[in-house]
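[1] got a predicted structure here, sequence first:
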Amino acid sequence: MKKYFYSNGQEKEGPVTLGELKQKDIQPKTLIWHEGLDDWKEADSVEELRELFELSPPPLDTEDDTLNATDTKDFKPEKQTVTESSHTVRKQGMFSNPFSFDGRIRRTEYGISLIIYVVVAAFVNVIVESGEAPIIGLAYIPMLWFLWAQGAKRCHDLGNNGWWQIIPFYGLWMIFQNGQPGINEYGRNPKG
């Protein structure tokens, strides 16, 4: 497990895990170091910490848009750093980035992806085997990229690295298992 050190420029603290680091009051310019980095980097330039500075919470969903007394007794707002790159996180639709390996997708999108792959692969097989247009076989390259990208994102939704999809029969698990609730190290829950 990767251990992180952080510093405000005066003293260093750590080692801590990624989860512990996210609980600390780090700012975009807090210096971070972990094994594999040549030198200290600012927190907003460390890939696994970027989401802390880019995400902003959705608006509160209350009937009169104000918190009542029962809501406020346990309410503790989190510190939020506003940067130029801050933006409101919008819910993404299905297949918004089908060839990207970043993020998370739901079971439904993964299942539809498998169906699309099988139908297109069957169509390409018929054309290639007929010998009329063997060059169409190159269509397998983007098809496999699409399938692997969607599989990696589904693995991320389960809290696992994308390489887990090469485990035999793990694809069945990805179809039936619920994703992790809330935010994990790969992003927000796609169920919103």
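    Alright, I've got the coordinates.

[2] all contacts plus neighbour counts: C-alpha atoms, from now on.
    OK.

[3] how about the strands in this structure?
    For the chain, the strands defined by DSSP state E occupy 4-7, 12-16, 31-34, 41-42.

[4] just send those strands back as a markdown table, with distance to residue 107 and mean neighbour count too.
    As requested, these are exported to a markdown table (distance: least, Cα to Cα, whole Å; neighbours: other Cα atoms under 10 Å):
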| stretch | distance to residue 107 | mean neighbour count |
| --- | --- | --- |
| strand 4-7 | 33 | 19 |
| strand 12-16 | 33 | 14 |
| strand 31-34 | 34 | 21 |
| strand 41-42 | 36 | 16 |
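
[5] let's bring in a second model and compare:
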Amino acid sequence: MLEMYKKLVLENYANVNGRARRKEYWMFGLLNVLIYLLLNVLSFIPGVGIVFSIIAGIFILGVMIPSIAVAIRRMHDVGKSGWYLFIPIYSLILACTEGEHKTNEYGADPKNGFEEMSEIGKDLN
């Protein structure tokens, strides 16, 4: 899970192109929530709590852009524009919906790496 988080944060920091699977989207969100909760619990330690509160604030600011980027890629996976994030309930429904099983205008299906192989031997006309 930490490897996936590192990959998402470092390699796709602000990448809004392509598609993100449900697992990628939800695991990224879950790990962010767990880290934030840990920092908040540590902020109640007398004497050093303020340091952890500041770190929690910096963490939230640091993951804001990657969170938006992965959410946009998640909308792309279901065939919708990233602007659908501004529709609260509908964007949650889309985030829970399984992605399209074919290449769409945003890229190839991230679950199916062999989609190109199915095109071999087909008539191009």
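    Good, I have the coordinates. Here the structure is a predicted model, which means the values were calculated and not measured.

[6] once they're superposed, tell me the TM-score.
    The TM-score (TM-score structural alignment, normalised by the length of the second structure) is 0.66; 100 aligned residues with a Cα RMSD of 2.4 Å.

[7] any chance of the strands of the first structure in a markdown table with distance to residue 96 of the first structure as columns?
    Listed next are those as a markdown table, based on distance: least, Cα to Cα, whole Å:
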| stretch | distance to residue 96 of the first structure |
| --- | --- |
| strand 4-7 | 33 |
| strand 12-16 | 35 |
| strand 31-34 | 32 |
| strand 41-42 | 30 |
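
[8] which among these is found nearest to residue 178 of the first structure?
    Residue 178 of the first structure lies closest to strand 12-16 among the strands of the first structure, at 29.1 Å (Cα to Cα).

[9] read off where that closest one ends up in the second structure.
    On the second structure, no counterpart of strand 12-16 of the first structure exists by TM-score structural alignment.

[10] elements contacting that strand?
    strand 4-7 (3 or more Cα pairs under 8 Å, 6 or more residues apart in numbering; DSSP states H and E).

[11] helices and strands around the strand it packs on, which ones?
    strand 12-16, strand 31-34.

[12] let's have these in a markdown table, adding distance to residue 159 of the first structure.
    As requested, these are exported to a markdown table (distance: least, Cα to Cα, whole Å):
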| stretch | distance to residue 159 of the first structure |
| --- | --- |
| strand 12-16 | 20 |
| strand 31-34 | 21 |
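
[13] which one, of those strands, ends up nearest to residue 192 of the first structure?
    That would be strand 12-16 among those, by Cα to Cα, at 29.1 Å.

[14] residues touching that closest one, excluding its own?
    3, 4, 5, 6, 7 (Cα atoms under 8 Å, 6 or more residues apart in numbering).

[15] so in the first structure, which helix runs the longest?
    helix 107-130 (DSSP state H).

[16] neighbours of residue 184 of the first structure, just the number please.
    17 (other Cα atoms under 10 Å).

[17] show me where the second structure has helices.
    Along the second structure, the stretches classed as helices by DSSP H are 2-11, 22-42, 49-77, 88-96.

[18] can I get the ones you listed in a markdown table including mean neighbour count and distance to residue 102 of the second structure?
    Output for the helices of the second structure, formatted as a markdown table (neighbours: other Cα atoms under 10 Å; distance: least, Cα to Cα, whole Å):
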| stretch | mean neighbour count | distance to residue 102 of the second structure |
| --- | --- | --- |
| helix 2-11 | 13 | 23 |
| helix 22-42 | 16 | 15 |
| helix 49-77 | 19 | 10 |
| helix 88-96 | 15 | 17 |
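
[19] these: which one's closest to residue 104 of the second structure?
    helix 49-77 (8.1 Å).

[20] packing partners of the closest one?
    Counting by 3+ Cα pairs under 8 Å, 6+ apart, helix 49-77 of the second structure packs on helix 2-11, helix 22-42, helix 88-96.

[21] now do that helix and helix 22-42, the angle between them.
    Comparing the axes of helix 49-77 of the second structure and helix 22-42 via axes from the mean of the first three to the mean of the last three Cα atoms, to 10 degrees yields an angle of 170 degrees.

[22] need the counterpart of residue 28 of the second structure in the first structure.
    Using TM-score structural alignment, residue 28 of the second structure pairs with residue 113 in the first structure.

[23] so how far is residue 145 of the first structure from its match?
    Distance, residue 113 of the first structure to residue 145 of the first structure, by Cα to Cα, to the nearest Å: 12 Å.

[24] likewise residue 185 of the first structure?
    23 Å.

[25] which residue is nearest the centroid of the second structure?
    Centroid-nearest residue in the second structure, with Cα atoms, centre = their mean: residue 70, separated by 2.9 Å.

[26] perfect, I'm done here.
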